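Trainee: next come a sequence and a model predicted from it.
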Amino acid sequence: MTALSPTVADWFAAKGWRARPHQLAVLEAERAGNSVLLIAPTGAGKTLAGFLPSIEDLIANPMEGLHTLYISPLKALAVDVARNLGDPVREMGLKIKVETRTGDTPASRRQRQRFDPPHILMTTPEQLALLLSHPDSKRLFGSLRRIVLDELHALVTSKRGDLLSLGVARLARLSPQVKVTALSATVAQPEILRDWIAAPVAPNPAVLLNAPGGAPPQLSILASEQILPWAGHSAAYAVPDLYGTIKEHGTTLLFVNTRSQAEMLFQNLWAINDEALPIALHHGSLSVEQRRKVESAMVSGVLRAVVCTSTLDLGIDWGDVDLVVQVGAPKGASRMLQRIGRANHRLDDPSKAMFVPANRFEVLECEAALESVAEGAQDSETPLPGGLDVLAQHILGLACADPLDEDQTFAEITSAWPYKDLTREKFHRVLDFVSTGGYALKAYERFAKLRKTADGLWRIANPQIAQQYRLNVGTIVEEPMLKVRLVRARGVRKGATTGPIGRGGRMLGEIEEYFIDQLVRGDTFMFGGEIVAFEGVVETEAYVSRSFSDNPKIPSYMGGKFPLSTFLAEKVRKILANPEAWRVLPDQVREWLDLQNYASVLPDSDSLLVETFPRADKHYMVCYPFEGRLAHQTLGMLLTRRLERARAQPLGFVASDYALAIWCASDLGALIASNRLSLDQLFDEDMLGDDLEAWLDESALMKRTFRNCAIISGLIERRHPGKEKSGRQITVSSDIIYDVLYQHEPDHILIEATRRDAARGLLDIERLGLALRRIKQHVKHKRLDRISPLAVPVLLDIGKEPIFGEAREAVLREAAEDLIAEAIGTDIPTNQG
């Protein structure tokens, strides 16, 4: 067994602890010269396992300069880990400097860290890319011995993971002795992640370590006496139950899936908070000051509850949280395991969690998630080949630091796992794009960012390019944002204000530009836990004042919507197909499924149920693939094209995570019954060929996807010194360039990147293809004379008006009652609400 140094051994003894076997195994593997992937449950001491080799090495071999680089997917996690690592360092009396570097770190400290770095630096993938773009990166990272990648599963499936892999490959070249320790609690395919970390730091293989699991979690689904909604995502019906739950526990984390849901739930809880319990709000659009204030309050134990999004998903060590509540369906088993792990954050104590479904279909998904978590099932995504737009950004960043040798750069890039299969021809095309913009843009000097000099090396064309690169580095492309500043009201009549509060007030955070574009002066909305009135926009700031309103709007955000995982979708289909599994469901849901079985049929797990029925002056086709909203939206787009060719006169469609509804002027049921329309042909997977290509060619989605690729690749720059482009400016620029490339260079590297992104992200083509193969020759048609009970939720989504707050809940409830009455007619007794 690996021996600890006396200093560390005495510290463990003073705490009354013993080093866990997996912590010692990480230390042993690193001393043997291996990288390590440690998979361990929450509370198993992953953080200490990751840093124990650093502490031991710095005790045995004191040094100046950067020794360990810790990279986290979340700024909050980096700050939390730095705080938790600081305690043992101080208690051991070690002269080890630990600092953080994120976008929230003051510029003066970031500047100093480049020349006087700490021994251990906590940072993010974006800050690593920024540091690597400086000419002094060779000196900064030359002393580096270890890289710790925390919550690796949360990075490797995104473009942030591509950027990180390229950064690690560069670090391995600058410091050949460096080794990687990766930490994760939820990994579906550990061998792939082991290869991912080992690829750039060969020759020694990476060691895969699995820590034993802790106490199984205590899970439940909210049993509410309220009427379960048919559709919607607010879970407003459950707010009284949630408030009672908060009162019964010490500290509760309430996770939601979007920032809009967070704002709404927080306001709803405050509206009934008669006991003035300290309840806080935390999401990524709030100002850093507000987020840090909430985090500090959590650490000090003064909060009873925090409503939060994925900003607090990962690794935050709050041992006093005794309940996690998931409001809305979790969408994935691995994601839910991460969130559950925030409770009790101790290995030997069971975590306690409760699911709160927002609608009836979500009850089924929550039950599937509960079973999956109890089984310890994992459904995290598999890493994919790296993005070409990310590669273009990285190549430019390397050139900002040092002139590039083409052969060395290619070898370095292909040592990164996502780019291991990159061909020399494609690499050269990306390099040509960075240097000239490509064939169609070669005549424009502003796209020429690199030039090849007489010595055969590639250099940046001028120093301003490096400055621009550093302003725009990163792969997270959010919708254009405006800062939200609280200012003095200007006599607004719509929505009473609380009066003067001082000009140039505090910054509340950021909000998406398109939401503000919909407002007129005096409109009220929720933000940062307050109700504010819109006063106007000045440059990149939206001015708001405090306000009172009974019906404020809820800001909607384009990002943050999780897809239903394939794993959970399969479980939902199995629950539906097995009436024996309904025993655990609420009475309202069982009755709903019984009604469906009486009025129509239930979907089974291996086929696709297609219902057709007339309603008003239209004819509907509703199917239930359970493959997630993105795949269903793509299916709807392609099916309507085919129905047009079949002269079925489609008029529109709507998709949810669970179902797809299409309405037509023609009688679809009659067309199918008479064999003039074949469902097997309609749902044939060949729709992903020419139909998909034709639709992409004429859709706006390609332009929207191209915009993101153009921003990441550096073709379009959002930020310039002292100013930032508006969303409209970026859209106009990217649309013009797209039209030029599509017409004159359709095989341009960015057009290729755009097509791949659309297929794997916004359209979910791979998943749709698997679904179509699964149901091939297994499409079942049920012709009805009226809407079925199972179709009620998806039809509620048709033509939804932007109604907010309680008014929206009332409208949905009234519409649902009308639809279910229509579905069951007068011949079936029911007590459905």
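Mentor: All right, it came through fine. Residues are numbered from 1 along each chain as shown.
Trainee: going forward, measure contacts between C-alpha atoms and count neighbours the same way
Mentor: Fine.
Trainee: and the helix or strand residue 426 falls within, how far out from the chain's middle?
Mentor: Assessed by DSSP states H and E, residue 426 sits inside helix 424-436. Centroid separation for helix 424-436 versus its chain: 30 Å, with Cα atoms, centre = their mean, to the nearest Å.
Trainee: contact partners of it?
Mentor: With contact meaning Cα atoms under 8 Å, 6 or more residues apart in numbering, helix 424-436 is reached by 388, 391-392, 395-396, 410, 438, 442, 445, 447-451, 749.
Trainee: which pair of the residues you listed spans the longest distance?
Mentor: The span of the contacts of helix 424-436, defined through Cα to Cα, is set by 410 and 445 at 25.6 Å.
Trainee: these two: who's more crowded?
Mentor: The neighbour comparison of residue 410 against residue 445 (other Cα atoms under 10 Å) goes to residue 410, with 18 against 11.
Trainee: so what secondary structure elements neighbour the helix or strand the more buried one falls within?
Mentor: According to DSSP H and E, residue 410 maps onto helix 406-413. Contacts defined by 3 or more Cα pairs under 8 Å, 6 or more residues apart in numbering; DSSP states H and E place helix 406-413 against helix 159-174.
Trainee: please redo it, this time with the cut-off set to 10 Å
Mentor: Applying 3 or more Cα pairs under 10 Å, 6 or more residues apart in numbering; DSSP states H and E, we find helix 406-413 packed against helix 159-174, helix 388-401, helix 424-436.
Trainee: could you tell me the angle between the first one and helix 388-401?
Mentor: Put plainly, it is helix 159-174. For helix 159-174 against helix 388-401, the angle by axes from the mean of the first three to the mean of the last three Cα atoms, to 10 degrees is 40 degrees.
Trainee: how many residues are close by residue 246?
Mentor: 21.
Trainee: go on, residue 244?
Mentor: 10.
Trainee: okay, now the one to match up with it:
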Amino acid sequence: MTALPAPLQDWFSARGWQLHPHQQAMLDRAGAPALLLIAPTGGGKTLAGFLPTLVELGPDPPAGLHTLYISPLKALAADIGRNLRQPVAEIGLNIRIEDRSGDTPHSRRRRQRADPPHILLTTPESLALLLSYEDAPRIFAGMKRVVVDEVHALAESKRGDQLMLALARLSALVPGLRRVGLSATVEDPPALARFLARSPDACEILQADPGPDPDIAMLETETPPPWAGGGGRYAIPAILEEVRRHRTTLIFHNTRAQAEIFFHQLWLHNDDNLPIGIHHGSLAREQREKVEAAMVAGTLRAVVCTGSLDLGIDWGDVDLVVQVGAPKNVKRLVQRIGRANHRYNAPSKALLVPANRFEVVECVAALQAARDHDLDGEPRGPGPRDVLCQHILATAAAGPFDADTLFAEVRTAGPYAGLSRAGFDDCLDFVATGGYALRAYDRWQRLIRRDGKWQLRDPRAAARIRMNLGTIIDTEVLKVRLRGRGGAPLGEVEESFAASLTPGDTFLIGGQVVRYDALREMVVEVSRSPGRNPKLAVFSGTKFATSTLLARRILDLLQPAHRDALPRHTADWLALQSQVSRLPEADSLLIESFPHEGREHLCLYGFAGRNAQQTLGLLLTKRMEEEGLHPLGFVATDYATLIWGLDAVTDPAPLLAPEGLRVGLDSWLAGNAVMKRTFRNAAVIAGLIDRVTQGQRKTGRQATFSSDILYDTLRRYDPDHLLLRITREEALRGLVDFGRIEEMLARIGGRIALLRLDRVTPLAAPLFLEHGRVPVEGAARERLLAEEAERLMAAAGLAER
């Protein structure tokens, strides 16, 4: 057993602390090439990650970078820095700790390259930038350890793929570099270990005692949830009562828009003037930092928030978490629950608030899964090639490279372990020439081969490459400021929303109602407004789809044998559905057909998630149009798709044939705006389109215009171009989620239960109240116009004789 040096042991003893078993295990295994520590929130996993560093550096270490700490959030890195500097100072260790991100002043970043600190706290983007400099070998020379915090969060996005490529580069520069991953919420530890490790099965997994199960329940309210909607407004009195009963409450929402609406309504009902804040990614940095400081100081009783507070920042004395709206994902719910009672072996307390009646079932399913420690997680696909293209460009910016050596290095990154040489060469050819259709254009001739090595054709291009590094794609947003000289920044709204505003319109941002005054130099100028019923800003942010695991559990809960777990109002609703129709089951597809208000309706209960159900609506209405069934529109939720039109469907099986759906998807995607948007994102990441030129960030419209021209050109002249292949893969996996449709079709195995009914069913009724209806422009519209014309002519006595 490795003992702590006397100064560290004395510091622990002075506080009455002793090492947790997993912290001791991290010390004992400090020399392992790769370690993954899975420990509950509040279990001291970050300190466990740094203890070997503090022991190895000692009281008076030599100059040079020893440990690199990587976080998915700048705020988390800054918070860790604050928490780490205090014990280092109190113990008397002469260790320099600094953070580096986009917010770090340029002068400090320049000094860090010349004279690195002992411990550098940074983000994946800043690490990629550091590695793109020609002096990277000197900056990282002698480094011993890299610590990746919240590694599970990074593993779910392209930022994680970018980071693993950067770590592969680091390991090539610094042989023997040790990797440590820290995580609190993992559904498949071996898969995460493979993601982190340099080679398969080379990462040891340490699992801490998970501690007591959380104290988690559904919030009881006097008023039952509404039939539709997503705001949770009905529960505000009950939530305010919980805020009064606790010291600090985090109130999570799934989207920024919902958080704004809820905060506004909460404030209107806050008769006791409790100090309540709001925190999400579209707010100005100054606004977020003000709320963060108030939380640390303990002066806020509640914070309405989104995923911006999901991760492991110690926000002070939080003793209750409230999740408004179904969590959609068990792992995300567990992560958020962990924000309460951020202490080891203290149970977290959380309450779930379903936003509507169907979400009651999902919340119960999520509660049961959390208690059963049943976490969801979709299997990771291979590393995306647009990220690899960017990495090749960044490598070239640092200096000439050998293709064989770089290929071997890239294959040591977990996400790219299965990359073929042909796949690598495709990316290299694209980076060097732009590909077949673009190689005639000088601007995309970026690499040349000289003396057996690839290098930048124009060394001056390195600066442009560095300005465009990163996998986070900015949505088209505009800054919002209060009007007047030196007006305070409030945050950002989407460009499309700003374009819809006229002077005098009001909207919500940062929990306050503001009036739109003018758009000046790409800044939305506003003034405060006392109004109570504003428009709503269309904030960017993810709309989560219900996970496969939760969908399975929901289908189980719908069955009579499990209905006792549901509140009475929801159980009665489902019982009525059983009497009028039947309930969906996992091994078949329930489809209801019924007339309503002069239209024929078809409701398919696929439970495939919002994106997939939306795509199903698009494809089925297209197939119905081809079959002369005259669809007029559809609406989709996570659970079902409701289609309405002029004719009844008597046999849905041909419409759902997988081959036909795939052909319909291909033709629909070919000219769809979804593909153009996906292409733009891939083209920006891969380096085909610059997001920053000469230090100025392009507007969304500028980037979209240039990418649309490229997309149309490649489709016409080079349909097998690498970026078009990447675009299709991305669209199928993410935006349209066709894989979930195929999974649903495989699950039902052709078993379709079509019920022809005479009226709307209890389960279908809430879909009529859903927002986001999609009209179908086709033969049905023409038929309606023709029938209306006949009626008018007949009324005028002009009908054909």
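Mentor: That came through fine. Computed from a predicted structure; not experimentally measured.
Trainee: on that earlier part again, with the second structure superposed, average distance for the helix holding residue 426 of the first structure?
Mentor: Superposing on the second structure and averaging over aligned pairs (mean Cα distance after the TM-score superposition for the first structure), helix 424-436 of the first structure comes out at 1.5 Å.
Trainee: where does that helix end up in the second structure?
Mentor: Helix 424-436 of the first structure corresponds to residues 421-433 in the second structure, going by TM-score structural alignment.
Trainee: so which residue is smack in the middle of the second structure?
Mentor: Against the mean C-alpha coordinate of the second structure, by Cα atoms, centre = their mean, the closest residue is residue 542 at 5.6 Å.
Trainee: what about the aligned residue in the first structure for residue 230 of the second structure, distance to residue 808 of the first structure?
Mentor: Superposed on the first structure with TM-score structural alignment, residue 230 of the second structure falls opposite residue 233. Using Cα to Cα, to the nearest Å, one obtains 11 Å as the distance from residue 233 of the first structure to residue 808 of the first structure.
Trainee: one more: residue 110 of the first structure?
Mentor: 47 Å.
Trainee: higher neighbour count, these two?
Mentor: residue 110 (19 against 16).
Trainee: right, and residue 46 of the second structure touches residue 76 too?
Mentor: No: here residue 46 of the second structure does not reach residue 76: they are 11.1 Å apart, not a contact under Cα atoms under 10 Å.
Trainee: for the two, list the residues in contact with both.
Mentor: Counting by Cα atoms under 10 Å, 6 or more residues apart in numbering, the contacts common to residue 46 of the second structure and residue 76 are 149-150, 312.
Trainee: can you give me the distance of the closest residue to residue 113 of the second structure other than its chain neighbours to residue 462 of the second structure?
Mentor: The shortest distance from residue 113 of the second structure to any non-neighbouring residue, by Cα to Cα, 6 or more residues apart in numbering, is to residue 139 (6.0 Å). According to Cα to Cα, residue 139 of the second structure and residue 462 of the second structure sit 18 Å apart.
Trainee: same question, residue 767 of the second structure
Mentor: Distance from residue 767 of the second structure to residue 462 of the second structure, by Cα to Cα: 53 Å.
Trainee: kindly report the same for residue 500 of the second structure.
Mentor: For residue 500 of the second structure, the distance to residue 462 of the second structure - Cα to Cα - is 39 Å.
Trainee: more neighbours: those two, which one.
Mentor: Under the criterion of other Cα under 10 Å, the comparison of residue 500 of the second structure against residue 462 puts residue 462 first, with 20 against 8.
Trainee: quick one: the helices in the stretch 701-801 of the second structure?
Mentor: Secondary structure of the stretch 701-801 of the second structure (DSSP state H, counting those that start in this stretch): helices located at 722-730, 738-748, 779-795.
Trainee: what would the ones you listed look like in TSV with distance to residue 700 of the second structure and mean neighbour count?
Mentor: Below are those laid out as TSV (distance: least, Cα to Cα, whole Å; neighbours: other Cα atoms under 10 Å):
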stretch	distance to residue 700 of the second structure	mean neighbour count
helix 722-730	18	18
helix 738-748	27	18
helix 779-795	34	13
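Trainee: and residue 270 of the first structure, what pairs with it in the second structure?
Mentor: Using TM-score structural alignment, the partner of residue 270 of the first structure in the second structure is residue 267.
Trainee: ends of stretch 450-467 of the second structure, what's the gap?
Mentor: Stretch 450-467 of the second structure: ends 26 Å apart by Cα to Cα.
Trainee: give me the contacts around it.
Mentor: Stretch 450-467 of the second structure has contacts (Cα under 10 Å, 6+ apart) with 128-134, 390, 393-404, 428, 432, 445-449, 687, 690-697.
Trainee: roughly how far is that stretch from the heart of the chain?
Mentor: 33 Å.
Trainee: same thing with stretch 46-57 of the first structure?
Mentor: A distance of 29 Å separates the centroid of the chain from that of stretch 46-57 of the first structure, by Cα atoms, centre = their mean.
Trainee: could you tell me where that stretch falls in the second structure?
Mentor: Under TM-score structural alignment, stretch 46-57 of the first structure corresponds to residues 45-56 of the second structure.
Trainee: and stretch 78-98 of the first structure, by the same measure?
Mentor: Counting by TM-score structural alignment, stretch 78-98 of the first structure corresponds to 77-97 in the second structure.
Trainee: and the matching stretch, what's buried?
Mentor: Neighbour-count burial for stretch 77-97 of the second structure flags 77-81, 85, 88, 91, 93, 95-97 (criterion: 16 or more other Cα atoms under 10 Å).
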